[in-house]
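Asks: sequence? don't have it. structure:
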């Protein structure tokens, strides 16, 4: 049987006979107490109380130097959870109101028998143990629900980068996540890594790098990180001056490079946005970082891409009518983009492509046909590869772009053709990936159904069992199901618990063990937290329904 901790008691009483009587007439240990100290007045008692940190303080009111009320006020300030029992005579009852204001637990009139005092102390002890257990259960529950807190933080950060929020609401929500968005300047960095070889080991390495970079900035007051969909890791940098933000951005890029240097099997890209003033303009910094990051498809090697350098290049790059364009380079860029790019990046990517093709390539009928045929071949190859050479409806849609080639007569037609076929190809890639991800998530759900009663069951356990990265699995589960793994497992276990409550005579303790909880108190706590009533209430309700 688990040992219950003893409740520590300190006694302050200026009358030696009374103090000695209280101390000697109660069997402290046998009743679950530990007598940790005594004193004859409040002044002597105070430092001893702070040193021993008792759970219960018994004190007389009228004492020399520092009286019981003054002592109670001092002690409550240092040990807010302490329970205080005041001993007083009839003529001191006027102190009762002040005692209530201080937060005194019990107010006992002298003379008091040892039995009456013990009865009071046992009642207080039970309250302390119950409160202690509730706190422990709450801590455990919050730890279990930590994944949900991360999900809410993710939603909040996504919102401030994509929509307008009132300053009051933004600051309030930020505070709930221990974030400070009352700075003057902001910037955004986007980082992601990609395996050089398309295999499971490469995906594991990518997630390792993302996790290491995210952990590097855990608790940092000037850099907030979160993993955003397919884009990768987003860094929100903030400080009081533009120079400081620029310096932090440079340090962040250096840290990313340092972490990535040990992963030779990966290519990585960093997009650095433009610093903005005011948190209201944070989404503009994010859009500029996205634009910088989208230039990764023009890079053969790992690269850090700055929006300011890109915009400077755009303003000075004048493509001459007869300039030579490396078609092979464009083809490689396109292959990378349809493998890794997102639909929302297509317009920006095609704009860049068209700037390279402007001139003779667009004006010449032969070159126009050559370019769009090349784009068509690259996209068809990707679609057929994704389909394992099956002639699916989606592949047919992409193949039908061949019929549009004859109607491509000018620059606008070229732009529309390239944009549309790339969009269809990426959409099909996502359909294939979704099916692949769905298979993995279905395997996770199957393992939950088979092993939910395992008391060591966790996200880490299932990730090891399926040989996938834990962080990757957590993000994928949320992406595919709309709820965290923790939430899903909790709901599944509670549903199974309710079935047993309604259909069997098993005790709540037995049911909690059956559905994977070591501690029946924790099962009851979680159940009430989620449902608003206890497991026993649910059982009674279901049985009353059956009787009706």
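Replies: Here it is on my side, so go on. In this text, all values refer to a predicted model and were calculated from it rather than measured experimentally.
Asks: CA atoms for contacts and neighbours, from now on please.
Replies: OK.
Asks: now tell me what touches the helix or strand that contains residue 236 from outside.
Replies: Assigned by DSSP states H and E, residue 236 falls within strand 232-239. By Cα atoms under 8 Å, 6 or more residues apart in numbering, the surrounding residues in contact with strand 232-239 are 181, 183-193, 210, 214, 222-228, 245, 248-249.
Asks: gap between that strand and the chain center?
Replies: Distance of strand 232-239 from its chain centroid, counting by Cα atoms, centre = their mean, to the nearest Å, is 15 Å.
Asks: next one: stretch 434-445
Replies: Remark: stretch 434-445 is offset 22 Å from the chain centroid, using Cα atoms, centre = their mean.
Asks: in that stretch, what's buried?
Replies: For stretch 434-445, a neighbour-count test (16 or more other Cα atoms under 10 Å) marks 437-438, 440-441, 444-445 as buried.
Asks: what does stretch 404-411 give?
Replies: Here stretch 404-411 shows 405, 408, 411 as buried, counting by 16+ other Cα under 10 Å.
Asks: got the contact list for the host helix or strand of residue 270?
Replies: Secondary structure from DSSP H and E places residue 270 in strand 266-272. Here strand 266-272 makes contact (Cα under 8 Å, 6+ apart) with 187-196, 202, 205-206, 249, 253, 260, 288-294, 296, 301-307.
Asks: tell me the first helix or strand C-terminal of the helix or strand residue 412 falls within.
Replies: Assigned by DSSP H and E, residue 412 belongs to helix 411-451. Proceeding N to C from helix 411-451, the next assigned helix or strand is helix 459-466, under DSSP H and E.
Asks: excluding chain neighbours, what is closest to residue 188?
Replies: residue 236 (4.8 Å; Cα to Cα, 6 or more residues apart in numbering).
Asks: in this protein, which strand has the most residues?
Replies: The single longest strand within the chain, with elements called by DSSP state E, is strand 185-195.
Asks: ok, structure two:
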């Protein structure tokens, strides 16, 4: 079994090579774990498999003995799990798979078989991270929409202010918000402001500059341009056509 495990595919080592030779090379497991984790986070299953297969090949090429090979593969998986940043509920699912893997770790006859199981666990982690990102993204998007509802009348509201409120980077938030809502934050903010402006123009006798101020525009002229772009009419035209007597 030692010989089969080491080389795989029925290739046999000479007995004197079952112990690690002096020229055996140490493997940088954290570097490989980082590469695998990067593909896990990107959701690229083919690349996850490719990297773990390459890691297994480097173990073979290093002439590590069976026990050290097992330790390398085990440490790769443990490092990935420890740095994946899964929420507790999802991490518990992976921990159970990890326990099952560790229970059978010395029963593998080939390094390739072990690599296949490690790949399956890493693919599962990738799927759980995807679910976690979707859930987190929807939550952040809903919080941003609530922020718009509560603050649209403030002319200081912008992308930076909402990101400061949510404690999230502007680039990440922009991608996340667009993915969840189908529109940019500024588009959502402007849409809300236009909705409220129409209500005021329909139900009050407020002047254009007053409406602009009420819905978060410090510049009445810019408000008129934005309103016409959204409705096809100027605020004055819209009020004449829709204002309740």
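Replies: Right, received. Where do you want to start? As the structure is a prediction and not an experimental result, all values here were calculated from the model.
Asks: returning to that earlier point: now the longest strand of the first structure: which residue numbers in the second structure?
Replies: Counting by TM-score structural alignment, strand 185-195 of the first structure pairs with no residue of the second structure.
Asks: on that earlier part again, where in the second structure does the strand holding residue 270 of the first structure fall?
Replies: Counting by TM-score structural alignment, strand 266-272 of the first structure sits on no residues of the second structure.
Asks: for whichever helix or strand comes after that strand, what is the distance to the chain centroid?
Replies: Sequence-wise, the next helix or strand downstream of strand 266-272 of the first structure (DSSP H and E) is strand 276-277. With Cα atoms, centre = their mean as the basis, strand 276-277 of the first structure stands 27 Å off its chain's centre.
Asks: what ranges does the second structure have for its helices?
Replies: According to DSSP state H, the second structure carries its helices in the segments 2-7, 29-42, 45-61, 66-83, 88-103, 111-151, 159-166, 170-181, 185-203, 208-214, 220-231, 235-242.
Asks: which one of those helices lies closest to residue 23 of the second structure?
Replies: Nearest to residue 23 of the second structure among the helices of the second structure is helix 45-61 (10.9 Å), distances taken as Cα to Cα.
Asks: re the thing from before, how many neighbours does the residue nearest to residue 188 of the first structure have?
Replies: Neighbour count of residue 236 of the first structure, defined by other Cα atoms under 10 Å: 20.
Asks: could you check the angle strand 266-272 makes with the longest strand of the first structure?
Replies: 160 degrees (axes from the mean of the first three to the mean of the last three Cα atoms, to 10 degrees).
Asks: quick one: whatever helix or strand comes next after strand 185-195 of the first structure to helix 470-481, angle?
Replies: Later in the chain than strand 185-195 of the first structure, the nearest helix or strand by DSSP H and E is helix 200-216. Relative orientation of helix 200-216 of the first structure and helix 470-481, computed by the same axes, to 10 degrees: 100 degrees.
Asks: residues contacting the residue nearest to residue 41 of the second structure when sequence neighbours are not counted?
Replies: Excluding its sequence neighbours, the residue lying closest to residue 41 of the second structure (Cα to Cα, 6+ apart) is residue 126, at 6.0 Å. If you count contacts by Cα under 8 Å, 6+ apart, residue 126 of the second structure has them with 40-43.
Asks: what comes up buried for stretch 182-194 of the second structure?
Replies: 184-185, 188-194.
Asks: actually stretch 131-143 of the first structure, sorry about that
Replies: Buried-residue list, stretch 131-143 of the first structure, by 16+ other Cα under 10 Å: 137-138.
Asks: before we move on, the earlier item: could you check how far the residue opposite the residue nearest to residue 41 of the second structure in the first structure once aligned is from residue 135 of the first structure?
Replies: Matched by TM-score structural alignment, residue 126 of the second structure corresponds to residue 426 in the first structure. Distance of residue 426 of the first structure to residue 135 of the first structure, computed by Cα to Cα, to the nearest Å: 50 Å.
Asks: after the strand holding residue 236 of the first structure, next one along is what?
Replies: Following strand 232-239 of the first structure in sequence order, the next helix or strand is helix 242-260 (DSSP H and E).
Asks: my guess is residue 368 of the first structure contacts residue 414. True?
Replies: Yes - with contact defined as Cα atoms under 8 Å, residue 368 of the first structure counts as touching residue 414 (7.4 Å).
Asks: overlap of the contact sets of the two?
Replies: 362, 408.
Asks: the strand holding residue 270 of the first structure to strand 232-239, inter-axis angle?
Replies: Using the same axes, to 10 degrees, strand 266-272 of the first structure lies at 40 degrees relative to strand 232-239.
Asks: and strand 266-272 of the first structure, how far from the chain's centre?
Replies: Taking mean C-alpha positions (Cα atoms, centre = their mean), strand 266-272 of the first structure and its chain are 24 Å apart.
Asks: so it versus helix 242-260, what angle?
Replies: Between strand 266-272 of the first structure and helix 242-260, the angle comes out at 180 degrees (the same axes, to 10 degrees).
Asks: contact partners for residue 180 of the second structure?
Replies: Residue 180 of the second structure touches 137-138, 141, counting by Cα under 8 Å, 6+ apart.
Asks: which of those residues lies closest to residue 198 of the second structure?
Replies: residue 141 (24.6 Å).
Asks: check the gap between that closest one and residue 165 of the second structure for me.
Replies: Computed as Cα to Cα, the residue 141 of the second structure to residue 165 of the second structure distance reads 12 Å.
Asks: what of residue 192 of the second structure?
Replies: 19 Å.
Asks: what does residue 91 of the second structure give?
Replies: Counting by Cα to Cα, the separation of residue 91 of the second structure from residue 165 of the second structure is 28 Å.
Asks: again with residue 38 of the second structure
Replies: Distance of residue 38 of the second structure to residue 165 of the second structure, given as Cα to Cα: 29 Å.
Asks: got it, and residue 73 of the second structure?
Replies: 42 Å.
Asks: I'd like the helices of the second structure as a markdown table, with distance to residue 17 of the second structure appended.
Replies: Output for the helices of the second structure, formatted as a markdown table (distance: least, Cα to Cα, whole Å):
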| stretch | distance to residue 17 of the second structure |
| --- | --- |
| helix 2-7 | 9 |
| helix 29-42 | 23 |
| helix 45-61 | 12 |
| helix 66-83 | 11 |
| helix 88-103 | 26 |
| helix 111-151 | 17 |
| helix 159-166 | 58 |
| helix 170-181 | 51 |
| helix 185-203 | 63 |
| helix 208-214 | 81 |
| helix 220-231 | 76 |
| helix 235-242 | 86 |
